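**Student:** From the sequence below, what's the structure:
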Amino acid sequence: MHKLTLDPATQFGWCLLVDDSNKPEEERRQVGQRLFYGTWDLTRDEDGKKCSRRGQYAWNLWHCFNALMRKHGIEGEDVEIILEGESYGSQKSEAGRRTAALWLAVLEMMCERKGLPYPRTCPPDNWRLAYIGCTKAPKEVGAGLPDAQRFEERRKWLKRTVMAECAKRGLRPKNDNEADALGMMFWLIRGGKEEQERRRNEKKAKAAAKRAQKKLDLQVAA
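**Tutor:** Below you'll find the predicted structure:
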């Protein structure tokens, strides 16, 4: 199944991993030759005209998605879609909340019409932990600044760190939107949510076994 990860914004980051497994072995491409990424500028329509309304963003997303499928010849094939989950309640304005709710609704409509699996969401902390080994900037980043400035500095630190990790891997995203989509793809091909749950359960099981052993040791000592 093809995989598509998306970082939602009016500058919409995307990363596509094309699945060649149904092709003869000699026609299959290496992973690096099957990986594509870029940015959809949803503030411009197909004719390059400026857009500023949510309905226009929705149509532009629809057209960009279809164009990507056509370009890579994967229309009518299943695509696993992962969208970075934006919390509706975390948005600071009603306009932001409405836009955050827009992306998933549009994608679900497209999937319903095309018979594709519905998109899943991935919280930023999940893929960041897998990709850059942390979910938050170090405490010293932004220390002493007013809250709004401190938040912004910490956000920028995460963006720079993801960009730097992409560069280490030989990837060249043009902006942090593409970099985030690449980070999500790394998380997805390494097992995604299922692999994280497995590791979390293993960790819990080890901790429970350790507690049980300590309790047994105390009972024996008594």
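**Student:** can we go C-alpha only for contacts and neighbour counts from here?
**Tutor:** OK.
**Student:** Would you mind measuring from residue 201 to residue 208?
**Tutor:** Using Cα to Cα, to the nearest Å, one gets 10 Å for the distance from residue 201 to residue 208.
**Student:** go on, residue 167?
**Tutor:** Using Cα to Cα, one gets 40 Å for the distance from residue 167 to residue 208.
**Student:** One more: residue 57?
**Tutor:** Taking Cα to Cα as the measure, residue 57 and residue 208 are separated by 49 Å.
**Student:** want to put them side by side, so please do this one too:
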Amino acid sequence: MDWLGPEEWQAVALSLKVSFWAMLASLPLGILAGFALARWTFPGKQLLNILVHLPLVLPPVVTGYLLLLTFGTTGPIGGALQKIGIVFAFNWTGAALAAAIMAFPLMVRAIWLSVEAVDPKLEQASATLGAPRAWVFATVTLPLILPGILAGAVLAFAKAMGEFGATITFVSNIPGQTQTLPSAIYAFLQVPGGEASALRLVAVSIVIATGALLLSEWLSRRIAARVRGA
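**Tutor:** Down below sits the predicted model:
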């Protein structure tokens, strides 16, 4: 990407870093939530469903402000974490946290649908042979839902790359520290002569988003083909 300037490349690199860690850190919890919503029956299941999908309907600025109140240096969790050297507010780690929360519903939804597509009889057959639940999940369920997990991870990564409202509210727009790709586009549009840089970053965003959608669609077709062949 030699056609990108230093500031532009810095924003792209930071966005890739933030999106990768946002996706990776939330993946185990996403698998657990998707499996729980698809298979388990427990008190508060509807509440969990609401909490998982709430970031989709809340204004992103509201989510960012709630994160600031909770994980800021004076917040109940942020203040405690700061004592052991973990800081989220106005740091790239905070951008990753905000991006993970905003992308989490897409990840869980993809995993949820992939778990529902697995025939429970396959798992029951393994269980009747004496296999522990953890072994059944690792050897039967997990391989079958792997395309869904990958699709959810790809969608979450792409969503994290485009996250703006919650991120800028929680960690501001500090070049080199918290200025992700969308924040950089916004910043370039606020200064005279910044349209060219903003346009280049828009092109990068479109390429990444299109690639993610194509990959997710391919993985979804793999899931559908596997279900039809089952």
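**Student:** Any idea what the TM-score is?
**Tutor:** Scored by TM-score structural alignment, normalised by the length of the first structure, the superposition of the two chains gives a TM-score of 0.25; 104 aligned residues with a Cα RMSD of 6.1 Å.
**Student:** which residues of the second structure fall in helices?
**Tutor:** If you assign secondary structure with DSSP state H, the helices in the second structure sit at 6-39, 45-57, 60-71, 76-82, 92-116, 120-128, 133-136, 142-162, 165-171, 181-189, 195-229.
**Student:** Include mean neighbour count when you put those into TSV, please.
**Tutor:** Rendered in TSV, the data for the helices of the second structure read as follows (neighbours: other Cα atoms under 10 Å):
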stretch	mean neighbour count
helix 6-39	20
helix 45-57	14
helix 60-71	20
helix 76-82	16
helix 92-116	26
helix 120-128	13
helix 133-136	14
helix 142-162	24
helix 165-171	26
helix 181-189	21
helix 195-229	15
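**Student:** what's the spacing between residue 120 of the first structure and residue 209 of the first structure?
**Tutor:** On the measure of Cα to Cα, residue 120 of the first structure and residue 209 of the first structure end up 34 Å apart.
**Student:** With adjacent residues omitted, what lies nearest to residue 197 of the second structure?
**Tutor:** Leaving out its chain neighbours, the residue that sits closest to residue 197 of the second structure by Cα to Cα, 6 or more residues apart in numbering is residue 188, at 6.6 Å.
**Student:** if I read this right, that neighbour contacts residue 198, doesn't it?
**Tutor:** Yes: taking contact to mean Cα atoms under 8 Å, the distance of 5.6 Å between residue 188 of the second structure and residue 198 places them in contact.
**Student:** Do I have it right that residue 81 of the first structure meets residue 5?
**Tutor:** Yes: the pair residue 81 of the first structure and residue 5 qualifies as a contact (Cα under 8 Å) at a distance of 5.8 Å.
**Student:** When the two are compared, which one has more neighbours?
**Tutor:** The residue with the greater number of neighbours, taking residue 81 of the first structure and residue 5 and applying other Cα atoms under 10 Å, is residue 5; the counts read 30 against 21.
**Student:** Who are the packing partners of the helix or strand hosting the more buried one?
**Tutor:** Per DSSP states H and E, residue 5 of the first structure falls inside strand 2-7. Where contact means 3 or more Cα pairs under 8 Å, 6 or more residues apart in numbering; DSSP states H and E, strand 2-7 of the first structure is packed against strand 11-17, strand 79-84, helix 176-189.
**Student:** what's the closest of these to residue 39 of the first structure?
**Tutor:** Closest to residue 39 of the first structure of those, according to Cα to Cα: strand 11-17, at 4.5 Å.
**Student:** now for the very next helix or strand once past that closest one, which elements pack on it?
**Tutor:** Following the chain from strand 11-17 of the first structure toward its C-terminal end, the next helix or strand by DSSP H and E is helix 31-34. Contacts defined by 3+ Cα pairs under 8 Å, 6+ apart place helix 31-34 of the first structure against strand 11-17.
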